[in-house]
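Chemist: fold the following for me, if possible:
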Amino acid sequence: MTRQSPTAEGVESAAKRIEDWVTRTPLLPFEWRGRRLWAKAECLQQGGAFKLRGATNRLLQLDEEEKKRGVVAFSSGNHARGVAIAARRLGISATIVMPSDAPAVKREATAAEGAEIILYDRAREDRVAIAARISEETGAIVVPSFDDIDIIEGQGTAGVEIREQLAAEPPLVVVPCGGGGLSSGIALALPNSAIVPVEPAGWDDMARSLERGEIVPVGEGAPATKLDALQTPIVSPHTFGVLHARGARGLSVSDEEAFAAMRFAFDHLRLVVEPGGAAALAAVLAGTVADVPEGSVVILSGGNVDPGLYASVLNGAA
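Modeler: Now for the predicted structure:
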């Protein structure tokens, strides 16, 4: 029977399913305004981001006939690499549709895992339509980056780890948000924690959707942003549904605030974090999150940053 929505039970099952395939990332303490907070370092996950969790959970559930057909995914980089890694391990061919302006470090890392890369123009072409066409022509299984129950439940395993590492649910979890797979998955794993999804300024469609009570796409003329991992034109009914039911309220941050968070992560945690992966930390440091109680968790969701940009950020030139 086809499941209609992701569940807390599904997240727990995913945690058991993928535990031997992913890294249990550390929960690192840091001090902010006299409070002890925790950083969940998904930037240290295999592939450099949390995306391996959902990709592995999805691909492990393919049957043998589906594995022979291969998979196709669309992503600016982190989901691409996660799918590529999971596919290589399971002997499945993978095609990844990536925007032509995706950071070179992400394109190269995905190709190095053996995936075929198809580039598209983010401003003029529809990545979903391209993936659908490839699927129709080749029979490959489409593996969405967030609009998929198994993907969401796989991403939520980060929340299971947080609960186990703290031996409790934290009062608040602040999460970078593109399509909302990670934030909604964690919301399912931690039903007693407040969840705050954070997006790039001008790409805050989840925040606006939650405010209006219905899905609202990113508007025309959305500004350029270095938080490329979070550039999602419209969120999923699955992810929106979970977060809306929880009463979540989204926030947004600027590129400059993300850069400041990247510097903070390097200086205080000795971690390399990409702009999108630093969005939640940026919201906390900038004071955008109204109340951050002692023991709150900030997700650092990825560390796949272009070396040139990272050097500029650390030097204060970006």
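Chemist: okay, CA-based contacts and neighbour counts for the rest of this
Modeler: OK.
Chemist: please report how far the closest residue to Ala41 other than its chain neighbours lies from Ala245.
Modeler: Excluding the flanking residues, the one nearest Ala41 by C-alpha to C-alpha, 6 or more residues apart in numbering is Leu300, at 5.3 Å. Noted for Leu300: a distance of 24 Å to Ala245, by C-alpha to C-alpha, to the nearest Å.
Chemist: more crowded one of the two?
Modeler: A side-by-side neighbour count of Leu300 and Ala245, using other C-alpha atoms under 10 Å, places Leu300 first with 31 against 11.
Chemist: how far away is the more buried one from Ala86?
Modeler: For Leu300 relative to Ala86 (C-alpha to C-alpha), the value is 21 Å.
Chemist: same question, Lys40
Modeler: Lys40 is 22 Å from Ala86, by C-alpha to C-alpha.
Chemist: and Val289, by the same measure?
Modeler: 35 Å.
Chemist: so those two - more neighbours on which side?
Modeler: Using other C-alpha under 10 Å as the criterion, Val289 and Ala86 rank with Ala86 on top: 25 against 18.
Chemist: now whichever strand or helix holds that one: buried residues?
Modeler: Assigned by DSSP states H and E, Ala86 falls within helix 78-90. Across helix 78-90, burial judged by 16 or more other C-alpha atoms under 10 Å covers 78-87.
Chemist: also stretch 44-58?
Modeler: Neighbour count says stretch 44-58 has 44-58 buried, by 16+ other C-alpha under 10 Å.
Chemist: what does it contact?
Modeler: 14, 17-18, 21-25, 42-43, 78-79, 81-83, 85-86, 143, 150-155, 157-158, 301-304 (C-alpha atoms under 8 Å, 6 or more residues apart in numbering).
Chemist: may I see the PyMOL selection of the buried members of those?
Modeler: Buried members of the contacts of stretch 44-58, defined by 16+ other C-alpha under 10 Å, are picked up in PyMOL with:
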select buried, resi 14+18+22+24+25+42+43+78+79+81+82+83+85+86+143+150+151+152+153+154+155+157+158+301+302+303+304
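Chemist: next, the structure of the following sequence, for comparison with the previous one:
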Amino acid sequence: MTTTESAELPVTYADIERARERLDDDTVVKKTPVERSSSLDEFVGGEVYLKMEHLQWTGSFKTRGAYNKISQDVEAGVDEFVAASAGNHAQGVALAATKCGADSTIFMPVNAPQAKVDATRGYGATVELVGKDFQETMAHAKSEVEDSDAAFVHAYDDTDIIAGQGTLGAEMYHDCPDVDTVVVPIGGGGLISGVSTAIKHLSPETRVVGVQATGAGTVHESLDKGMPVTLDEVNTIADGIATGGISETTLRIIEQNVDDVVTVTDTEIARAILLLMERAKQVVEGAAAASVAAILSDDLDVTDETVIPLLCGGNLDMTQLRTVLIHALTERRQLMRLRVRIDDRPGVMEDISGTIADQGANIHDVRHERSVEDLDVGEAYLVFNVETSGQEHADAIVEAIRETGYPVEDIARTV
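Modeler: Presented below is the predicted three-dimensional model:
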């Protein structure tokens, strides 16, 4: 990967400037804030400025590209649009089409977060739930276009979409001209293609780093092979970047403009979601948290740098939020599931509960397990769900129970 703009690339900064003119309407796209995070400064040893694009009207950056494309197509006489999306592109297309007086039909995977489905309908689109993943959903959408006069709005493999997303890169630079590194999530590559084109034009020395989820990462292999690689299956909590592949167009731009690409695990993403809630008071989806997970990882060093992680979306399904928080708190050992082997007789639960209480921990609930193969007659397991203040507190609780003579294990750490 190199760091100089090439005239051969399919999107130029001039395209982005024209997109900025089309998007000069704050009822469609608003300028989102940048905020310094002193807490993240301490974690990474640099200056961290969060670009809060999750506060955009639709909860993500996607309206930028969608409106840039759809507004031009409507001027050319198109009045119906079709798109495939896991959620954020769906909302962007729906809002853009409605603003332009056009109809839109959005195909979404059957497992798309309900909040995104409801929001897409709320912006005026017809929603069709088909396909177990993005690739299947895309195939259904393209089939629909073949049998109609509608125009297809691709989520990332479209130069007008990329130019629209590039307006965010220009905005990030003007927010913080001295930025050393920008960190951008990658799904299909449209966002980082646009952002990197703007950044490398305005500040060639600024490092552009992409981040993918390990369960959906394809960029490294695509770069190695010189062609887009598509995954048969993706597995990540970050549904906004779970496309399973990039395109030839975005690969060309990434190869030219992006300095590095790192991957982060779902555990790291969950940890970043929780950290942003606690320290920055921001609720973001997994794709957005991936950029913060990247700067916290060992694979990206931003020590003594000014860095902007891009919080690209905030459309986090509330049922998923609960799962993510439980996972992150368990990983920190602020939640434990303790299984204690006991002689099944009166008073034992009270004794162990008292031991836990003496350590200043809160018991959420407790249950008996008697029908377990490894138990002898007259034995049982007590399973406690316990809230702690962290690793040291958790260790102290386990040790206190062991000192009373009861075998105990934290089964949340072994499942």
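Chemist: residues in structure 2 matched by stretch 298-311 of structure 1, start to end?
Modeler: The aligned range for stretch 298-311 of structure 1 in structure 2 is 309-322, by TM-score structural alignment.
Chemist: got the end-to-end distance for the matching stretch?
Modeler: Taking C-alpha to C-alpha as the criterion, the two ends of stretch 309-322 of structure 2 lie 24 Å apart.
Chemist: who touches it?
Modeler: With contact meaning C-alpha under 8 Å, 6+ apart, stretch 309-322 of structure 2 is reached by 48-55, 59-61, 88, 113-116, 182-185, 283-289, 291-292, 295.
Chemist: rerun that using 6 Å as the cut-off
Modeler: Stretch 309-322 of structure 2 is touched from outside by 50-54, 59-60, 113, 115, 182-184, 284-285, 288, 291-292, with contacts defined as C-alpha atoms under 6 Å, 6 or more residues apart in numbering.
Chemist: look up how far Leu182 of structure 1 lies from Ala265 of structure 1.
Modeler: Distance from Ala265 of structure 1 to Leu182 of structure 1, by C-alpha to C-alpha: 20 Å.
Chemist: over to Phe259 of structure 1?
Modeler: 21 Å.
Chemist: distance check, Gly122 of structure 2 against Trp57 of structure 2.
Modeler: In terms of C-alpha to C-alpha, Gly122 of structure 2 sits 13 Å off from Trp57 of structure 2.
Chemist: quick one on the thing from earlier: ok, Phe259 and Leu182 of structure 1, which is more surrounded?
Modeler: Leu182 (31 against 28).
Chemist: unless I misread the structure, the more buried one falls within a helix.
Modeler: Yes: the assignment for Leu182 of structure 1 by DSSP: H, G, I helix; E, B strand; the rest coil puts it in a helix.
Chemist: what does it align to in structure 2?
Modeler: Aligned partner of Leu182 of structure 1 by TM-score structural alignment: Leu191.
Chemist: before we move on, what about Leu37 of structure 1?
Modeler: Match for Leu37 of structure 1 (TM-score structural alignment): Val48.
Chemist: neighbours around its match, how many?
Modeler: Neighbours of Val48 of structure 2 (other C-alpha under 10 Å): 28.
Chemist: I'd assumed Glu305 was in contact with it.
Modeler: No: with contact defined as C-alpha atoms under 6 Å, Val48 of structure 2 does not count as touching Glu305 (8.2 Å).
Chemist: please, where are all the helices along the stretch 101-250 of structure 1?
Modeler: For the stretch 101-250 of structure 1, the helices defined by DSSP state H, counting those that start in this stretch occupy 104-112, 127-138, 149-155, 157-166, 181-189, 205-212, 237-245.
Chemist: roughly how far does the counterpart of Lys51 of structure 1 in structure 2 sit from Pro113 of structure 2?
Modeler: With TM-score structural alignment as the criterion, Lys51 of structure 1 lines up with Lys62 in structure 2. Distance of Lys62 of structure 2 to Pro113 of structure 2, computed by C-alpha to C-alpha: 17 Å.
Chemist: also Leu296 of structure 2?
Modeler: In terms of C-alpha to C-alpha, Leu296 of structure 2 sits 27 Å off from Pro113 of structure 2.
Chemist: ok, Leu276 of structure 2 next?
Modeler: 21 Å.
Chemist: repeat for Val284 of structure 2
Modeler: Val284 of structure 2 is 14 Å from Pro113 of structure 2, by C-alpha to C-alpha.
Chemist: in terms of neighbours, single out the busier of those two.
Modeler: Val284 (28 against 19).
Chemist: which non-adjacent residue is nearest the more buried one?
Modeler: Using C-alpha to C-alpha, 6+ apart and skipping the chain neighbours, the partner closest in space to Val284 of structure 2 is Gly314 (4.0 Å).
Chemist: try Ala102 of structure 2
Modeler: Here the residue nearest Ala102 of structure 2, using C-alpha to C-alpha, 6+ apart, is Asp79, at 4.7 Å.
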